[in-house]
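Please work out how this folds:
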Amino acid sequence: MNKKTSVNKNEDGAIGFKNMGAYMSMLAIDFLLIVVPIVLSFTVLSEWIYTVALMLTSLLIFFVRTKRYKHVAEKGNDSNSLRSNVSSYRVTMMLVTCFSILAVDFRIFPRRFAKTETYGTSLMDLGVGSFVFANSLVSRQARGIQTVKLKNIIQSTSPLLLLGFGRLVSTAGIHYQVHVGEYGVHWNFFFTLAAVSILTSVINISPRYCGALGLSILVGYEVILMKGGLNAYLLSNERGKDIISQNKEGIFSIFGYLGLYLVGVHLGNYLIFGDSGAILRTNKWAKSRVYFLSIFFWLLTMLLDEYVEEVSRRMCNVGYVTFVLAQNLQVLAILMEADRIPGYKMSLLEQAINRNLLGTFLLANILTGLVNMFVETLFVSTLTSIWVLIGYALLLSFTMGLADFCGIRFKFW
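Alright, predicted model coming up:
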């Protein structure tokens, strides 16, 4: 939909619910079963997170193995299953990201989940890369819709630029702690998204060739990082007065994110849409390929980390890109197992957030800023931290649920 930032009515929001009380009751159940476990797993239960994950996986396998049923799905239904699973993956990524951007300010959030300084991997290191990949996977380019009109480029990037400048001004105004080594002095995540959006709009090639182009950019960027000394420059604490030196991490990492986006476009076209631009692939067809690609990228990440250069989100090197691809495809592969469960469908909360992904992220950033203005996050007790985080997640979830019930969708491009 090619419109400027707007709020639109969506008639298929909250289908089957005419009573707000019933809808909110179901939403509350989803919140308790989906969001609260995420909050607890990344805080007070973080030491047992692998045990909990293993138990849940075992329970799912047991349920699937013991449930006697014949799962016969037509191609169209299985295609809808694939659509739902991809949407669930994007919602899961968004929920974890929105929770982490606030939780990291509390002592209850384990430091091992926080972003690494230079090299290494963590939960929050996945955030920006996962956001870029999730967008590329279902992007207009992945669907084969090629647009090079200047008007369309401006419409898709101007909101991101406004958000970038808005974040810059707001963080400076409330003296919010910003780690300069992440993006630079003035740069932020929204500027990176805008830059990638502009470049991919200008490139405008067939999705079947995006993978090769993305790989070429990543290899060339890695060569310059290692042989050209760019990595030493990016990791240095010295900064000049010019705008590039002030924001060197954010500006040069664009090449890595651009390569990641282009590879994601190719994978989205291959795994989901096909040449026609509509979801024609079946969940069964895509699942085996997603599993294979996940394993492939995990092996490639280990080889790159050992023999080329360690994974670095700060530089967005090729090892980081393959790490993001491996992890995200692994999550998608796990969610694709949902087609084994009879009667599976997306929850109300998933539907609400899926229809307003960027709106969810924007609200999360606003709420995070408000919490930091009124709460000294580093000095509150464990119990207070939990209540604040659950309250934040509750407000975020029910606001997006209310928007979905009213048929409101926030459109930015």
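
use CA for all of it now, contacts and neighbours both
OK.

Grab the most central residue of this structure for me.
Nearest to the mean C-alpha position of the chain, by C-alpha atoms, centre = their mean, lies Phe131 at 2.9 Å.

Check which helix or strand that residue maps to.
Using DSSP states H and E, Phe131 sits within helix 126-137.

same question, Asp404
Assessed by DSSP H and E, Asp404 sits inside helix 382-405.

who's sitting farthest from the centroid in this structure?
Centroid-distance maximum for the chain: Arg68 at 35.4 Å, with C-alpha atoms, centre = their mean.

That residue in helix, strand or coil?
Assigned with DSSP: H, G, I helix; E, B strand; the rest coil, Arg68 falls in the coil class.

about what we covered before: now for the helix or strand that comes right after the helix holding Asp404, which elements pack on it?
Beyond helix 382-405 in the direction of the C-terminus, DSSP H and E gives the next helix or strand as strand 408-411. For strand 408-411, the packing partners by 3 or more C-alpha pairs under 8 Å, 6 or more residues apart in numbering; DSSP states H and E come out as strand 6-9.

one more, for comparison:
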Amino acid sequence: MSDQLRKYQDKEAFVSGHSGSTLHEILLMCTVIPIGLQLYYKLLPFVDSKQKIFLEFAVLILPMVVVQTSWLDDIGNVMLLVSMMTVAYILPAKKVNANQVKDPSSYDELKRPSFLSIHRSSVYLLTTIAILAVDFPIFPRKYCKTETCGYGWMDLGAASFVIIGGWTSSLSPPGISSHSVVNKSIKKCAPLLLLGVIRLLTNKRLEYQEHVSEYGVHWNFFFTLCFMELFVVVWRRFKPNLGSGVPLDGIVATATMITYQMYLSSGGQDFIENGERRCTAKYNEAWTMCDVFYANREGILGSVGYVCVRLLSEEIGRFCLTSASRHQNLVVSTLLLWVVHLVFTVLLQVPTSRRTTNLPFILWALAHNMTILSLIEYVTTSFTLANDNKPPTIPCILNAVNRNGLAVFLVSNILTGLVNLTVDTLHASNGKAMGILSMYLAAVCGIAFFLDKLII
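This next block holds a predicted model:
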């Protein structure tokens, strides 16, 4: 066996076969975002404009890295959060300078609330960190994607992207023509399809390690996103108009998800987890459409779940984000999602499966993101009320990442591949891993800043 092949197999084994962590530990990790945000806004009046970026890195960005490493165990995570929370709440309240809040006349808080932008950029950064950190021993294996069922920290990344896309879409102004919707979706789908093809070719050509049980042999998340965008276009074009009071998206998504779960519970789950990669009798025969389906069943069937996530998140966005009772609706929706998730997983004993994107997984992804969004909304609302109803400035790093999300995601994937091709990540020390992760994150954020200034 060649050294290159052995290295490839070792890296593939390093990111495969994991059973995940716990629901509450993953939720605890992500609370560094609202707690760090509270600390940031409390400290903001004590720094000048040139120091804001260093403050943001110290209390928002750095904790996102630390909680994804073995430098902190479960008790360490609790200690980090408690210490940040203590500092945030014992600091005296002080109004910020006028240049540290948005001008209400030029900022429509209802159209694109700051807490949604902060959550979106935080998801991008957390995912950006994880996709490289997972290749180093410093990244706890319990946070890797689960092989079959369970709660994996990296399981949430793809679903969170889809959920945020649904929330953002729910804020789009009404009355857009179907032609405009089609053009916009095609513009979004074309680069996704291109990125999917590039990802497929580079993985095969460079023999980059692949977690086949993630999406299949040829499928990847870019293809899932493209399929989802095309489905949304068709659905919006042909769905019946039953009036604004009928949550048709939610009804269709719920019915589809229940039907899909019934299929999984009646044998579909076993097929996805244990089925053959080809359906032809002889593996040396030419590939058929059936073979393609068998080889990529995780990605193809999982797209059903992601479409449902998208429709449900849009419905939730319309109910929560555009309502005058925004905070109450967020809290009620979050609690309801957690209750339904526990009903399926505890009472009905249906396991949470990222690999099949089943109903408990969808409920968990929605409930988790809703919890963090609600906490961020609480922090930004408190800040707004304390500063004469002026909404807060989005931290500059988060704002740049939010405005250039797709570019950040693309750059992070390219840099991750380059690091893996040039560095022996499997045997890197913790200090070396942290150094590489810091330079990598600085490069990603720097490119986001550059693009942001270029666009402006």
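
on that earlier part again, residues contacting the residue nearest to the centre of structure 1?
Residues near Phe131 of structure 1 by C-alpha atoms under 8 Å, 6 or more residues apart in numbering: Met93, Met94.

Translate it into the numbering of structure 2.
Using TM-score structural alignment, the equivalent of Phe131 of structure 1 in structure 2 is Phe161.

and for stretch 4-23 of structure 2, what span of structure 1 is it aligned with?
The counterpart of stretch 4-23 of structure 2 in structure 1, using TM-score structural alignment, is absent.

Going by residue numbers, what spans are helices in the stretch 51-200 of structure 2?
For the stretch 51-200 of structure 2, the helices defined by DSSP state H, counting those that start in this stretch cover 52-56, 62-66, 74-90, 114-133, 156-170, 178-205.

Dump those into a markdown table; add distance to Ala367 of structure 2 as well.
As requested, the helices of the stretch 51-200 of structure 2 are arranged in a markdown table below (distance: least, C-alpha to C-alpha, whole Å):
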| stretch | distance to Ala367 of structure 2 |
| --- | --- |
| helix 52-56 | 27 |
| helix 62-66 | 20 |
| helix 74-90 | 21 |
| helix 114-133 | 14 |
| helix 156-170 | 11 |
| helix 178-205 | 27 |
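
Which one of the ones you listed lies nearest to Gly250 of structure 2?
Closest approach to Gly250 of structure 2 among the helices of the stretch 51-200 of structure 2 is made by helix 156-170 (11.9 Å; C-alpha to C-alpha).

and the closest one, how far out from the chain's middle?
Here helix 156-170 of structure 2 is found 7 Å from its chain centre; the criterion is C-alpha atoms, centre = their mean, to the nearest Å.

And stretch 184-200 of structure 1, by the same measure?
Computed by C-alpha atoms, centre = their mean, the chain-centroid distance of stretch 184-200 of structure 1 equals 15 Å.

which part of structure 2 lines up with it?
Mapped onto structure 2 using TM-score structural alignment, stretch 184-200 of structure 1 spans residues 216-232.

try stretch 373-386 of structure 1
Aligning stretch 373-386 of structure 1 against structure 2 (TM-score structural alignment) gives residues 421-434.

next one: stretch 248-268 of structure 1
Taking TM-score structural alignment, stretch 248-268 of structure 1 hits residues 297-317 over in structure 2.

With structure 1 overlaid, report how far that stretch is off on average.
Between stretch 297-317 of structure 2 and its aligned stretch in structure 1, the superposed structures give an average distance of 0.7 Å (mean C-alpha distance after the TM-score superposition for structure 1).

Show me what counts as buried in that stretch.
Residues of stretch 297-317 of structure 2 classed as buried by neighbour count (16 or more other C-alpha atoms under 10 Å): 297-317.

hang on, the earlier thing: list the contacts of the match of stretch 373-386 of structure 1.
Lys11, Ala133, Asp135, Phe136, Pro137, Ile138.

show me what contacts the first one?
It refers to Lys11 of structure 2. So Lys11 of structure 2 contacts Asp135, Gln209, Leu426 (C-alpha under 8 Å, 6+ apart).

before we move on, what about the fifth one?
Pro137 of structure 2 makes contact with Thr425, Leu426, His427, Ala428, Ser429, Asn430 under the criterion C-alpha under 8 Å, 6+ apart.

To which residue of structure 1 is it aligned?
Under the alignment defined by TM-score structural alignment, Pro137 of structure 2 is paired with Arg107 of structure 1.

Show me what stretch 198-214 of structure 1 is in contact with.
Identification of contacts with stretch 198-214 of structure 1 by C-alpha under 8 Å, 6+ apart yields 141-144, 146-148, 153, 157, 258-267, 269-270.

Repeat the analysis, applying 6 Å as the threshold.
Applying C-alpha atoms under 6 Å, 6 or more residues apart in numbering, the external contacts of stretch 198-214 of structure 1 come out as Ala142, Val148, Gly259, Leu262, Val263, His266.
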